[in-house]
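Asks: got a sequence here, can you model it:
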Amino acid sequence: MTQTQRAATWRSMLYVPANVPRFVTKAPGAGADAIILDLEDSVPVAQKDAARDGLADAVATCRTGPSAVLVRINRPLRMAVRDIEAAIACGVDGILVTKAMDGGHVRLLAEIVDELEGPTPRCVLLPLIESASAIDRMAEIGAASPRVAGLLVGAEDLAAEIGCTSDDEVMVAIKRRMAVAAAQAGVAAMGTLGSIADFRDQEKLRDVVARSRRAGFTGGSCIHPAVIPILNEGFAPSEKELDLARRQIAAAEAAEAGGRGSFEVDGRMVDEPILRRARRILASAR
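Replies: As a prediction, the model looks like this:
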């Protein structure tokens, strides 16, 4: 399935604890396509109410830069509803749905967002797959609401439940499966096929991002600003890819004008699947 217009296009998403002003202040200048103000794991339980109360100021600070502003909400449901109410009141661009269970769970939260936002919807949803029971429901979750723009795997939570490490091949297999589910739903597959926590090993980071892009992922998240340039570069088409895509599209137009249905570029036959990829590459550059 072709990605829908609502599919997320963020190459890089930076997690920032919403309760730490010095991190929030630095976030707009970090260069990320999106900033995720976190109300969940990075905020101690005793500070969650204060973090939610201060969300408006944090969002306003992040709006001083070019990044989209997202919020990761809490579970259980009563906390999630309060977080959603605060996020929508601040006019955020998206909400990360923690521990998405199934399509019904996502539809329930989407209904709350619909009620709060009114007739001009803006906020998208990014469900996080963080439980073993949600793995078989990933395609259902991705298609649960028109607000869903992408899927992510919460590697640490999911690995803890399964009993593997977050960089094990089990997790890689689940993430590859999620990329297929995202394609079925027409939304973006977000994340990477390996850990990018060690920002000092840039060669390894570039390799992980390159493998992830080849597998169909379109962007990733990080907790350190040093990773952002690698995500932005790695999830963007190279000049070589752009040049080939432009020449393939031009060749297709010339072939059609000449009444030919088949043609080649650089010694390779080009057909409709190749042209779809070329169009996607050019669209991602814009």
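Asks: from here on, contacts and neighbour counts on C-alpha atoms
Replies: Fine.
Asks: give me the buried positions along stretch 61-68.
Replies: Using 16 or more other C-alpha atoms under 10 Å as the test for burial, stretch 61-68 gives 61-63, 65, 67-68.
Asks: so of those, which ones are in helices?
Replies: Counting by DSSP state H, the buried residues of stretch 61-68 place 61-62 in helices.
Asks: I'd like the buried residues of stretch 61-68 as TSV, with distance to residue 255 appended.
Replies: Formatted as TSV, these follow (distance: C-alpha to C-alpha, whole Å):
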residue	distance to residue 255
61	52
62	48
63	47
65	45
67	41
68	41
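Asks: out of the buried residues of stretch 61-68, which is nearest to residue 109?
Replies: Taking C-alpha to C-alpha as the measure, residue 68 is the one of the buried residues of stretch 61-68 closest to residue 109, at 20.6 Å.
Asks: need the contact list for the closest one.
Replies: By C-alpha atoms under 8 Å, 6 or more residues apart in numbering, residue 68 lies in contact with 33-35, 92-93.
Asks: on that earlier part again, any idea which of the buried residues of stretch 61-68 is closest to residue 147?
Replies: If you rank the buried residues of stretch 61-68 by distance to residue 147 using C-alpha to C-alpha, residue 68 comes first, at 15.8 Å.
Asks: next, the second sequence, to be compared with the first:
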Amino acid sequence: MDHAARPFRSVLYIPGSKGRALEKAQSLPADAIIFDLEDAVAVSEKARARALLVQALMASDYGRRARIVRINGLETPWGHEDLAALRGMAIEGVLLPKVNAPGDIAALAELLPDLPLWAMIETPRGVLASAAIAAHPRMAGLVLGTNDLAKELGASFRADRLPLLASLQHCLLAARSHGLVCLDGVYNAFMDEAGLRNECAQGRDMGFDGKTLIHPAQLATANQVFAPSEEEINLARRQMDAHAAAEAEGQGVAVVDGRIVENLHIVTARQILSRAALIAEMENE
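Replies: Below you'll find the model as predicted:
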């Protein structure tokens, strides 16, 4: 899978037990939705949430939003029933929580032969095994569970996320080495727009495709930060034009704003323009 094939700027968790939220999600400006049957659903609500979610997925129109379902772990009393309910569903993937080793994904693949697989990386073991996890041929993406990871590491909260940076980068390397989507963890203070914007910018600069979110109020910020800016789009176009002109004159390189433009820069420029076009198409529907 090409991680740039579709936007994943904003990926909103929606509890499977919340009927109104499932309905409202059809109109939210999210690039993707993670329908959650795990952490966001109380034990007493597991069966009802599963049935409610299946009904919503079958009856509702979520448009071009990618639909991913986070199931309960296969070692729990609910994981296998979640899988049984999802077989044959027209969704973009199943997200397995707390993936610690490639064998966890292999077990899921055997039980679910017809859907793309996603892995939550939220433990030290998962981070260290992320390259092997990402190598499974059915894998579509990695999702960072930074709250659980910070707890497991004993890390302190810092606005710069310095204690987590090695883990985040390790998982990005794993995802990119296999062409997978890689999604940053949640920002818990959902009313703190400035803090969210800073963390989105950090994730974007590191290379994440987008950010997982816990509240619709966070969508606009993530969508803006993870989209190509007007300055980036303008620069990409000028690089393309300059490179084409240089080639027409038999030159190997071009110069834009005092910087050399080579083939590798043109690859990036094309990706930026393609991503911007996809986003514009989605937002104009």
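Asks: still on that earlier bit, farthest-apart pair in the contacts of residue 68 of structure 1, please.
Replies: Farthest pair in the contacts of residue 68 of structure 1 (C-alpha to C-alpha) is 33 and 92. Separation: 13.9 Å.
Asks: could I get the full set of strands for structure 1?
Replies: Taking DSSP state E, the strands of structure 1 run over residues 12-17, 34-38, 68-72, 94-97, 124-129, 150-153, 188-189, 220-222, 263-265, 268-270.
Asks: let's see if you can find the most crowded of the contacts of residue 68 of structure 1.
Replies: When neighbours are counted by other C-alpha atoms under 10 Å, residue 35 leads the contacts of residue 68 of structure 1 with 31 neighbours.
Asks: can you find the partner of it in structure 2?
Replies: Residue 35 of structure 1 maps onto residue 33 of structure 2 when the alignment is built from TM-score structural alignment.
Asks: so what does residue 105 of structure 2 match up with in structure 1?
Replies: Using TM-score structural alignment, residue 105 of structure 2 pairs with residue 106 in structure 1.
Asks: so what's that match closest to, chain neighbours aside?
Replies: residue 144 (6.3 Å; C-alpha to C-alpha, 6 or more residues apart in numbering).
Asks: which position in structure 2 pairs with that neighbour?
Replies: So residue 144 of structure 1 corresponds to residue 136, using TM-score structural alignment.
Asks: tell me who's in contact with that match.
Replies: Neighbour list for residue 136 of structure 2: 102, 105-106 [criterion: C-alpha under 8 Å, 6+ apart].
Asks: just residue 50 of structure 2 next, same as before
Replies: Neighbours of residue 50 of structure 2 in contact, by C-alpha under 8 Å, 6+ apart: 16-17, 37, 82, 85.
Asks: try residue 247 of structure 1
Replies: By C-alpha under 8 Å, 6+ apart, the contact set of residue 247 of structure 1 is residue 265.
Asks: what about it, distance to residue 236 of structure 1?
Replies: For residue 247 of structure 1, the distance to residue 236 of structure 1 (C-alpha to C-alpha, to the nearest Å) stands at 18 Å.
Asks: just residue 243 of structure 1 next, same as before
Replies: 13 Å.
Asks: out of the two, which sits in the busier spot?
Replies: The neighbour count for residue 243 of structure 1 versus residue 236, taken as other C-alpha under 10 Å, is higher for residue 236 (18 against 13).
Asks: who's in contact with that one?
Replies: Neighbours of residue 236 of structure 1 in contact, by C-alpha under 8 Å, 6+ apart: 11, 284-285.
Asks: now a ChimeraX select for only the buried ones of the residues you listed.
Replies: Per 16+ other C-alpha under 10 Å, the buried members of the contacts of residue 236 of structure 1 correspond to this ChimeraX selection:
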select :11,284
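Asks: got the contacts of residue 236 of structure 1 as a markdown table, with distance to residue 265 of structure 1 columns?
Replies: Formatted as a markdown table, the contacts of residue 236 of structure 1 follow (distance: C-alpha to C-alpha, whole Å):
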| residue | distance to residue 265 of structure 1 |
| --- | --- |
| 11 | 29 |
| 284 | 21 |
| 285 | 21 |
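Asks: and of the contacts of residue 236 of structure 1, the nearest to residue 151 of structure 1?
Replies: For the contacts of residue 236 of structure 1, the nearest to residue 151 of structure 1 is residue 11 (13.6 Å; C-alpha to C-alpha).
Asks: and stretch 244-258 of structure 1, which stretch of structure 2?
Replies: Stretch 244-258 of structure 1 lines up with residues 235-249 of structure 2 when matched by TM-score structural alignment.
Asks: can you give me the buried ones in the matching stretch?
Replies: Residues of stretch 235-249 of structure 2 classed as buried: 235-240, 242-244, 246 (neighbour count, 16+ other C-alpha under 10 Å).
Asks: do the same with stretch 91-110 of structure 1
Replies: Buried residues in stretch 91-110 of structure 1, counted by 16+ other C-alpha under 10 Å: 91-103, 105-107, 109-110.
Asks: which of those fall within helices?
Replies: Filtering the buried residues of stretch 91-110 of structure 1 for helices - DSSP H - leaves 103, 105-107, 109-110.
Asks: not counting sequence-adjacent ones, nearest residue to residue 82 of structure 2?
Replies: That would be residue 71: by C-alpha to C-alpha, 6+ apart, it lies 6.1 Å from residue 82 of structure 2.
Asks: correct me, but that neighbour touches residue 40?
Replies: No: at 10.8 Å, residue 71 of structure 2 does not count as touching residue 40 under the criterion of C-alpha atoms under 8 Å.
Asks: give me the more crowded residue out of those two.
Replies: Remark: of residue 71 of structure 2 and residue 40, residue 71 carries more neighbours, 24 against 16, as counted by other C-alpha under 10 Å.
Asks: so what corresponds to the more buried one in structure 1?
Replies: Residue 71 of structure 2 maps onto residue 73 in structure 1, by TM-score structural alignment.
Asks: which one of the contacts of residue 136 of structure 2 is nearest to residue 123 of structure 2?
Replies: The nearest member of the contacts of residue 136 of structure 2 to residue 123 of structure 2, counting by C-alpha to C-alpha, is residue 102 at 13.5 Å.
Asks: so what's the closest one closest to, chain neighbours aside?
Replies: Closest to residue 102 of structure 2 by C-alpha to C-alpha, 6+ apart is residue 133, at 4.4 Å.
Asks: next: residue 223 of structure 1.
Replies: Counting by C-alpha to C-alpha, 6+ apart, residue 15 is the residue found nearest to residue 223 of structure 1 once chain neighbours are left out, at 5.0 Å.
Asks: what do you get for residue 174 of structure 2?
Replies: residue 131 (4.3 Å).
Asks: neighbours of the residue nearest to residue 102 of structure 2, how many?
Replies: Residue 133 of structure 2: 27 neighbours (other C-alpha under 10 Å).
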